[in-house]
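>>> Sequence and predicted model, in that order:
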Amino acid sequence: MGGLRRFLRAYYAYVFLFDFMLAYAIYTALFELEGIAVGEIGVLLAFWSASAIVLEMPSGALSDHFDRRVLLVLAPLLKALTFVCWGVANGNFWLYGLGFLFWSAGQALQSGTREALLYERLAAEGRSDDFDKVLGRDAAAEGLGIGAGALVGGFVAQLNMDWAVWLSIPPLLVGAVLALALRDNRPMRGGEGDETPATYLSHFADAFGEFRRHADLRFVTVYMAVGLITFELLEEFDQLYYLAVSVPIWAWGVLAGTVELFYAYASVAAHRLSGRPWLAWALPLLGGALLIAASFGNNQWYVLLLELAYVAIAPVAVLAEARFHRIMDGRSRATTTSALVAAENVAGIAATLLFGFIAQWLGILPAYGWAGVVMIPVAIWVFVGQRRGMRAID
């Protein structure tokens, strides 16, 4: 038990530090101030998402085939190179793009790897039933890292934007050191209960086999990639919403930090809501209603409705991810998880382009309202799926 506690302390610290980036608060604004046009920024963001899709499953297969700890050490080091590129870019479009490529590579190495390692460690300790509880704390650590980075980064950037970029590197270096304590406890690289030697390419076949065998796995994947991803992509546009309702710039970091704090609490408490599958459609519907209400904003107080929409969705995001891992029964857990992340990225690109088009055509506030309306068919689909025996959450 003591070994598991030490593992979890190192794990949560690693997750926090991986996203404790001061540059989160200002990087798109920095690009524009250094001469990158808004259209070029859009290209950079699209390249970021596209490179993440390409790298996600190959990195998951690496994780299933080699020592997961090695990949978790390399991931923050690659992400640190992002801020080295940006720190010396001085308006060079290609260096910003290279930085995004390093970010995608680092993110891909740790995304499926992290959750697979966590589930396997709990299963080895006979604690797999606690996965949703621990995964909620994982999401909380990530959210707190993002929020704290944005909060501190906003104040640092007020003094000097370049400092916010360079000071994003030390937390990643500390995270790489912490990853040395995250031992991969698999007895063999072949995987969970399968004595057949695995090859690198066989992990792709294993992952697709998981989706072919388990209808529930497909159901949860679509639920997360089509329904829940909407709320994640909207955060990329929140600064435009803040401008539309006249939130002062100094308060942007405070808002980001505060909403991540409440999101973290909702994630930690998510396991207490297990056993209520109706929440899988009710909470997205509530989040959608809050988005619609926020779209009528004509003063700063409407931003509270927007932030509540993000908090409302936190519990089902955790519970759906936990169910995804419980359904899996194969040896290529990281590759299968990476397939989920890749699906989320594909859906995210399509949704971002659509949202951007609506925002340009109707305005940023109506676009948030239409994003909320999308939750109505999502809720109906989940409700009908549950009547047919499918479950998005336990």
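Alright, I've got the coordinates. Numbering: from 1, shown residues only.

>>> C-alpha only now, for contacts and for neighbours.
OK.

>>> Could I get the full set of helices for the stretch 51-200 of the chain?
For the stretch 51-200 of the chain, applying DSSP state H, counting those that start in this stretch gives helices covering 68-89, 93-124, 131-159, 161-166, 169-178.

>>> Show me what the shortest one is packed against.
Where contact means 3 or more CA pairs under 8 Å, 6 or more residues apart in numbering; DSSP states H and E, helix 161-166 is packed against helix 68-89, helix 131-159.

>>> ok, structure two:
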Amino acid sequence: MGSIRFIWYKGMQNLLLVYPVYPLLFSKAGLSLSQISLLLAIWSVPVVLLEIPSGVLADRWNRRYLLIISGVLRTLCFTIWLVLPPLFFVFALGFLAWGTAEALSSGAEEALLFDSLKLEGRQEAFETIYGRGMGTASVAVALSCFTGGFVAHRFGFPVVLLFSVVASLAATGIAMGSKEVNLYKEGRKQHSSLYLLKDALSHICKKRSVVYMVLLLIIPISLPGILDEYDPLVASSYGLIATHVGFWTGGRYLLESLGAFFARLFSGKRANMTVLLCIAGGTSLMLYASFGQVFFLPFYFLFYFFLSSAGVIQENMIQQSIENQGRSTIHSFISLATDLHAMLVFLLLGSLISIMHIILFIAFYGLLVSFLVFKGQTKTNKMEFQ
């Protein structure tokens, strides 16, 4: 997949007007809060169960085909919601398709992009292009947040779903036009899936430097995705109405987009730049949580900016560290660990009594892990230097 095609693909993949309103769609259909929560849990089931198998499949079979199938399943989800009666099992069926789509594309996208660039001798450009792709994805989500609520209110939920179907079809078409590149498959045809799994785990666990890279992705860099679920509650705590909450969320995604676009400016300044960005983000969130006043809101949004940059830089470091191992399989192991970690954190957050306590916990947790990784990286660098 070429650089321009990857950027367009990420943009269309995330230009889904249903993003900010699907809980309202469920509520309008008469579903209870517990049923909506169950639907969200159903979405995560195929993501967790298929993460590793889809990674192995991407390395042993065809990454381009997986992206096409993923796009078809995502399109199928919104089509089911559009044409079938608004019932619980219909929404559940759509979420199963959507969750499966997420599992199939996870790891395959990054691996296809990196190997395409490596084939051209341009693997050093991965960080820049990946950052632009993720930045474009955040812009697309922001546009969806800005417009999804208005379109749903003005024209109805079917129009929102129809736009989402069209965007998903467009992303699928872009994937169909890409070229399959799988350097692992070309060089390792004789190895079994079990060997592929062992080889990927060995790469993750063998070197301390790689372990610290993975830990940063699993814990501090994943925390914005967890806090994201509570972001509307943060906005509503300031008395914002539903329409303005959409603008709040869209603005936050724009800041994430800037973080992804500017990652290249931070990269290479220092060997441990990623963990320093994580510390900067955690400190910003801690400042906001400690005071919680409107004046400190910029620190809340800076948390997303810093961690977005850190995520792009760290993904590039992981990809550059891989030599002859399966890229998609390694990515799937990291994604699975990230998903399981998120589930555990959500369980812990359920015991807290206020949104500000949740933010404070996330800030402290992220800072603690970041400082520990920073200390470990510094010690490892000294040992390697000696």
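Perfect, I can see it now. Please read all numbers here as calculations on a predicted model, not as lab measurements.

>>> about what we covered before: so which of the helices and strands packed on helix 161-166 of structure 1 is nearest residue 178 of structure 1?
With CA to CA as the measure, helix 68-89 is the member of these nearest residue 178 of structure 1 (8.0 Å).

>>> I'd like the helices and strands packed on helix 161-166 of structure 1 laid out as TSV, including distance to residue 122 of structure 1 and mean neighbour count.
As requested, these are arranged in TSV below (distance: least, CA to CA, whole Å; neighbours: other CA atoms under 10 Å):
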stretch	distance to residue 122 of structure 1	mean neighbour count
helix 68-89	15	22
helix 131-159	7	24
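
>>> hmm, back to that, of the helices of the stretch 51-200 of structure 1, give the one that comes closest to residue 2 of structure 1.
helix 93-124 (12.9 Å).

>>> what's the average distance of that closest one to structure 2?
Helix 93-124 of structure 1, aligned to structure 2 and superposed, deviates on average by 1.2 Å (mean CA distance after the TM-score superposition for structure 1).

>>> Report the inter-axis angle for that helix versus helix 131-159.
If you take axes from the mean of the first three to the mean of the last three CA atoms, to 10 degrees, helix 93-124 of structure 1 sits at 150 degrees to helix 131-159.

>>> what's stretch 166-180 of structure 1 aligned against in structure 2?
Aligned using TM-score structural alignment, stretch 166-180 of structure 1 spans residues 162-176 in structure 2.

>>> go on, stretch 51-71 of structure 1?
Using TM-score structural alignment, stretch 51-71 of structure 1 pairs with 46-66 in structure 2.

>>> What is the burial count for the aligned partner of residue 257 of structure 2 in structure 1?
Under the alignment by TM-score structural alignment, residue 257 of structure 2 pairs with residue 264 in structure 1. Counted with other CA atoms under 10 Å, the neighbours of residue 264 of structure 1 add up to 26.

>>> ok, the aligned partner of residue 284 of structure 2 in structure 1 - contacts?
Under the alignment (TM-score structural alignment), residue 284 of structure 2 maps onto residue 290 of structure 1. Residues near residue 290 of structure 1 by CA atoms under 8 Å, 6 or more residues apart in numbering: 305-306, 308-309, 372.

>>> And the residues you listed, which is closest to residue 222 of structure 1?
Among the contacts of residue 290 of structure 1, residue 372 lies closest to residue 222 of structure 1 (CA to CA), at 17.8 Å.

>>> Would you mind confirming that the closest one is in contact with residue 287?
Yes: using CA atoms under 8 Å, residue 372 of structure 1 makes contact with residue 287 at a distance of 7.2 Å.

>>> what's the distance between the residue nearest the centre of structure 2 and residue 166 of structure 2?
With distances taken as CA atoms, centre = their mean, the residue of structure 2 nearest its centroid is residue 225 (7.2 Å). Distance of residue 225 of structure 2 to residue 166 of structure 2, computed by CA to CA, to the nearest Å: 26 Å.

>>> Fine, thanks again, bye for now.
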